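# Mind folding the following:
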Amino acid sequence: MSLPLSQPAYDDSLLPGESNIDALVRGEHADPFAVLGPHDDGEGTVVRVYLPHAVAVDLLARDSQAKLADMQASRVPGLFVCRLAEAQPYLLRIRWAQGEQLTEDPYSFAPLLGEMDLYLFAEGNHRDLGRCFGAQCLSVDGVAGVRFAVWAPNARRVSVVGPFNGWDGRRHPMRLRHPAGVWEIFIPRLAPGEVYKYEVLGPHGILPLKADPVALATETPPNTASMVAAPLAHPWRDQAWMERRTARQAANAPMAIYELHVGSWRREEGGALPSWRQLTERLIPYVKEMGYTHVELLPIMEHPFGGSWGYQPLSQFAPSARYGRREDFAAFIDACHQADIGVILDWVPAHFPTDTHGLGRFDGTALYEYDHPFEGFHQDWDTFIYNLGRTEVHGFMIASALHWLREFHVDGLRVDAVASMLYRDYSRKDGEWIPNRHGGRENLEAIDFLRHLNEVVKAEAPGAMMIAEESTAWPGVSKPAAEGGLGFDYKWNMGWMHDTLKYMAEDPIHRTYHHDRMTFGLIYAFSERFILPISHDEVVHGKRSLIDKMPGDRWQKFANLRAYLAFMWSMPGKKLLFMGCEFGQWREWSHDHELDWYLLNYDDHQGVQQLVRDLNRLYRHERALHQQDCVPEGFQWLIGDDRHNSVFSWLRWSGKGEPLLVVANFTPVVRHGYRIGVPSGGNWQEALNSDAECYGGSNVGNAGGVVADELASHGQPFSLNLKLPPLGVLIMRPA
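Predicted coordinates for the structure are as follows:
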């Protein structure tokens, strides 16, 4: 039965008071729920709505849609009021100049965020922000809609704005939840696909519209709005991979990583960016056929500037809309797993861009960043630096890491720019940095964050790996936090990369003077669990492509490249190679163009590609090449001091004592009768020769194998009399 209609006219007693009215009209009311919606006044229930530009509003019963009241327009345009005899659920029928709208009143709903959610967020321990903050699709009292929640403790008012309210910040101001500084509102009848931003009234005025820090989806750049997304509903079929993942990513397992930039690996017709679906069809078979165990994607978190390659992200919870929906991204990862390929994402907790719609000065104050520019602004990259000492920011970033690992089944995160996080004086001159509380240069807050991050990941995402891009001599990067380390699983060996590339860039006649560059890395090779990276950073900005770094004529460049890759694959440490290096792309990488796939029409480029394919196969098959990558028992120098001939030789050992012999000749001279000691007699076969004809080489070698002589050499009871190919590497195993 319908309740009696309200009085046909209002009196001033139904209005909220001049100060409240003025604040509503100016868009400065800090507590709109105290004024709008239903309120008991002792004589019934007063209902107030503020709908600028509305023509008329009726109040209807939510169940029957029978009219309860004609809401009366007050003397304040857009403010409508009425009184019901008793409280009951209601609908608003709003007449606009362009049509009629039927909806529930956002201000009729009670607070929705739980006290535990707010408490955990405030102390930096909320592990599931992607399913709590931002725009969450849910039903309240049987009403479908979207709950918005955003942290802005110093704001005077925060509103959700979008096409659904004409981008008018007066329409949906939010409720502040003290003392967490979180604002929330439930807007009925919104659905996935709606775009929105936050209008924030800071301490000193209205700020540029802000994207949602916890948005699950975004508009496609250059548009910058956030987008409401439904909960991820992908039917995962990767259980077999997930069960084996821990063993597949362990220190004794083979890991050959193909690093790529999604937007420039291979473009579609007309130069269009690829979609996740297209990458599923083309990239996965290629990676599988090449023998890689993992792909590593340059950051795919939404970023406004494509030229940053993703390293200046603003949406730490949303895959870039450039490549499709988040469901498509999940399907891509699932397909990788079903093909036995792991997926690593580059992830950036060090800094974020200064775009006005982003995190910078989010509520009018330094919220996510340090306030002082000596701490909070990165001069090299023109970015803000996260204040990881603030509990909410600390927890926000840990929740982001877990979001990718748990929501999308990602197998690992490569943490970018760790060195810049560890040191307060990183890339700063004297007088341009602020010491820590002990007067030192270490960033204690970031160190605590990294240790906590790695501990949480191990507990919450078992089997996932954490990889540090760390270029200094910081001790214990890959040692457990309980032992004083940072807790990463692996560290990029930047020193090995720089030393060996400098050696390879030398003319062979000069390499005798730089011999130590190839051996120095073995002094510290087992101090950390290392990945040997030839990454995107080495083939851009005038550094030249990998093959173009090599000296000599065309034949020598290819021979040097093949020798270097074989050298890398046979050294201790997991492997990472950037796209295009596997077939000898001449041009520096450009994010605006696809790789130069046409080069595979030429035999020498095909040869490099075939070599990488065979190196991956050998690396996975031969336990000696991977099983003891991270312990000194897996490596033994035989010849490390023949600088005159630029020859190196070593043994790799499996955990069961199975040896492989590696011999590298980094001059274009064939070495005849070169004797090298080996641990056992009998026939030693060539498992790989980088100078083989099938790779584009001169086919100098040992006719597939050599019988060991009972002649001790290099501390070994037997020895081989070898012919060493020019600019070549031999990998040999006992028959």
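
# only C-alpha atoms for contact and neighbour calcs from this point on.
Fine.

# Show me which helix runs longest in the protein.
Secondary structure of the chain per DSSP state H: the longest helix is helix 603-621.

# chain center to the next helix or strand after that helix: distance?
Moving toward the C-terminus from helix 603-621, the next helix or strand (DSSP states H and E) is strand 635-642. Relative to the centre of its chain, strand 635-642 is centred 39 Å away, using CA atoms, centre = their mean, to the nearest Å.

# same check, this time on stretch 111-123
26 Å.

# next one: stretch 231-246
With CA atoms, centre = their mean as the basis, stretch 231-246 stands 19 Å off its chain's centre.

# And it, end to end?
Taking CA to CA, to the nearest Å, stretch 231-246 runs 27 Å from one end to the other.

# before we move on, what about stretch 172-192?
OK, stretch 172-192 end separation, CA to CA: 18 Å.

# To compare against the first, here's the next sequence to fold:
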Amino acid sequence: MGQTTQPRTLTEHDLALLHEGRHDRPFDVLGPHKQGRRIVVTAFQPDLASLSALTAKGEVPLERIAGDVFAGPVGAGPYRLKAVSGGGVAWEFDDPYRFGPVLGDVDLYLMGEGTHRRLWDALGAHVTTHEKTAGTHFAVWAPNARRVSVIGQFNQWDGRRHPMRRVGASGVWEIFLPGVADGALYKYEILGADGGLMLKADPVGFGSQHPPEKASVVRDISGYGWKDAGWMERRAAAHDRTAPISIYEVHLGSWRRKWDDRGRPLSYKELAADLVNYARDMGFTHLELLPVSEFPFDGSWGYQPVGMFAPTIRFGPPHEFRDLVEAAHAAGLGVLLDWVPGHFPTDAHGLARFDGTALYEHADPREGFHQDWNTLIYNYGRTEVQNYLIANALYWLKEYHIDGLRVDAVASMLYRDYSRSEGQWVPNKDGGRENYEAIAFMQNMNIATYGEVPGIMTVAEESTSFPKVSAPVDAGGLGFGYKWNMGWMNDTLRYVQQDPVHRKYHHDQMTFGLMYAFSENFILPISHDEVVHGKGSMLRKMPGDEWQQFANLRAYYGFMWGHPGKKLLFMGCEFGQPEEWNHNGELNWHAADQPLHKGLQSLVRDLNHLYRATPALHVLDCDGAGFQWIATDPAQSTFSWIRRGHEGDPPAVVVCNFTPVPRENFRLGVPRAGRWREAINTDAAIYGGSGMGNLGGVEADGPAQDGQPASMAVTLPPLSVVIFVAGEQIS
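Next comes the predicted model:
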């Protein structure tokens, strides 16, 4: 028997607290306790006609002491309780208050120290067998609460029935509930430090009800039979700076829908087939999923999560999300998750004032409230909060075999004055604007994830010039593997949206990115943010008539794939969806069947395959030794450059014409004489272009030019990018 300590005397005050649901130490008075030589069981069971204990020696009636409190002596050894309702219905059950604690000293020590890297093993709801009895162990951190109870269908959602035990000075509350199994709905009913009564979802819950319902769901996430060992062993090479990385960013709810039952989103299992096969066919190396941590509001796209440890139930249960990840790995695709540690919503059932105090967030709104998003900001300087977030990062990487995390809104964490006016922010201890605590959190997160999970990658969505975002922590950096190049994206999109006649005045917007292209390990992102909130689709950003819009977009993608940096493209952009993205619908797959759209889609597929197959286009993406300008001409809006791989890899030459004027016999210097193959021509007829080009390749047999030892004359089609790859070298 787990609980047989000598209790203090059960007082009238205890009885009142039990009936009012305000007792903060229920294990002191409930369950079995030694009284002299006897063991007396005390139980609080509302709405019963009678209660008895079933022991090895038979049934022992328990006396009603007062109201709904029963007590009586039992012999040594396990017992069960037998209840009889007023209507005469009888049932038996195990008394939760006869079981000892589940959490051990090591768990409590690590949580107190803030170094419990597997926090989800200690907190949350775990289906388990405890003291030879099957049930679920619940544990939650709420240090300032006056009382915490688990409520669910198993106890009529009555917070008086299962108040939890305080675990020392850890701030953790726990209870083992026999008979509660996988699939049970539950919440925490918390009597807060301020005296308010709150219903909260489990911060470490593994499952949730379908929004708008708010209960957590007991989910047994153990025992998945992973079969992706081969992928896991080789993924480090797939994430190296020298690897080709081309990412397909996806919002699972609107990629494609089933219209046989009113347009429901695809399930994880359906996505495991349809999405994975499509991304593989298109030549992408990775899927990046907009946040899948459970979130209440569809319109947030997942960026306001409540269930940080629960894959959203919208598309299926947790093991089916693992099916999606495993299918991607089987297809040779990595899976990145959009991860949101920068803020959390104010929803009443979430983390906001979780125990009646500002527990996860800062109390001062100048530090703890995001004005842009009406959300709350984590208190990164609090040991337990930082531990919670770092453990959450590790959870997705370890339990779901996620290959990397794209960390959202890093700039908002780095700076205390982010999007704030004078007087609306609190300086750091040195009077500056940098958020030292958030910086330390990100460094510690990267140390933990790279240190404990081989082969993963982390990516920062960071929009400022903060230094060394993708440099190692021991070199003074934040420790991310990669950083989104937001400056490149903004500059080049502004350029390409200009009418070609005006582009010569904006030439530097296409070249400026090379001034800093190798200061970080960059990913070039055309993300969901570029096709929402009135920005229009990528296709409709382009000037001119329909043919010109497609030509401009094809040329832009050619420029992007030929440019140093890894690639990211949001779903729908690969075939030129005409409309702005709508999270409530699906991509316009009907448009994808039209010739010009299909041509663009074919181009992106071929760009991906060329990028992956050509070392010169990816090996030195993040190294200045892999890039050299040939020439740029503002008057003609032309650009040309060399891409190089390792020594011995054939170089590539990228030539761009961002005007509708075709240029024949366009001569440029190249790094070697001999035959150059036209590897990609964005104006090819198969892509919907005019069909001008350099079929059969070009001979570099001309004199030195542009600082290069040889030169060749090429045909530059209108609004096009042509990529040449060197063939046999002429001695």
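
# Average offset of the longest helix of the first structure relative to the second structure?
Overlaying the second structure shows helix 603-621 of the first structure at a mean distance of 0.3 Å from the equivalent residues (mean CA distance after the TM-score superposition for the first structure).

# counterpart of residue 405 of the second structure in the first structure?
Here residue 405 of the second structure is matched to residue 413 in the first structure, going by TM-score structural alignment.

# hang on, isn't its match packed against residue 342?
No: using CA atoms under 8 Å, residue 413 of the first structure is not in contact with residue 342, being 11.3 Å away.

# For the stretch 151-300 of the second structure, which segments are assigned as helices?
229-238, 268-281 (DSSP state H, counting those that start in this stretch).

# quick revisit: what residues sit buried inside the longest helix of the first structure?
604-616, 618-620 (16 or more other CA atoms under 10 Å).

# Can you state the residues of the second structure onto which that helix aligns?
Mapping helix 603-621 of the first structure onto the second structure (TM-score structural alignment) gives residues 595-613.

# how far is that stretch from where the chain is centred?
Put simply, stretch 595-613 of the second structure sits 28 Å off its chain's centre (CA atoms, centre = their mean).

# same deal with stretch 59-72 of the second structure?
The answer for stretch 59-72 of the second structure is 51 Å, by CA atoms, centre = their mean.

# Need the contact partners of it.
Residues outside stretch 59-72 of the second structure that contact it (CA atoms under 8 Å, 6 or more residues apart in numbering): 15, 19, 40-48, 50-54, 73-74.

# Quick check: end-to-end length of it?
11 Å.

# repeat for stretch 294-305 of the second structure
6 Å.

# list the buried ones in that stretch?
294, 295, 296, 297, 301, 302, 303, 304, 305.

# With stretch 573-590 of the first structure instead?
Those would be 573-590, for stretch 573-590 of the first structure by 16+ other CA under 10 Å.

# what do we get in the first structure for residue 502 of the second structure?
Per TM-score structural alignment, residue 502 of the second structure is aligned with residue 510.

# helix/strand/coil for that match?
helix (DSSP: H, G, I helix; E, B strand; the rest coil).

# and it, what does it touch?
Applying CA under 8 Å, 6+ apart, no residues qualify as near residue 510 of the first structure.

# now do the one 10 residues further on
Residues touching residue 520 of the first structure, when contacts are defined by CA under 8 Å, 6+ apart, comprise residue 496.

# you'd agree it is in a helix?
Yes: counting by three-state DSSP, residue 520 of the first structure is found in a helix.

# Next one: it from residue 720 of the first structure, what distance?
Distance from residue 520 of the first structure to residue 720 of the first structure, by CA to CA: 26 Å.

# same deal with residue 560 of the first structure?
From residue 560 of the first structure to residue 720 of the first structure the distance is 24 Å (CA to CA).

# Compare the two and say which is more crowded by neighbours.
residue 560 (30 against 24; other CA atoms under 10 Å).

# Could you identify the residue of the second structure that aligns with that one?
Checking with TM-score structural alignment, residue 560 of the first structure has residue 552 as its match.

# Understood, closing this out.
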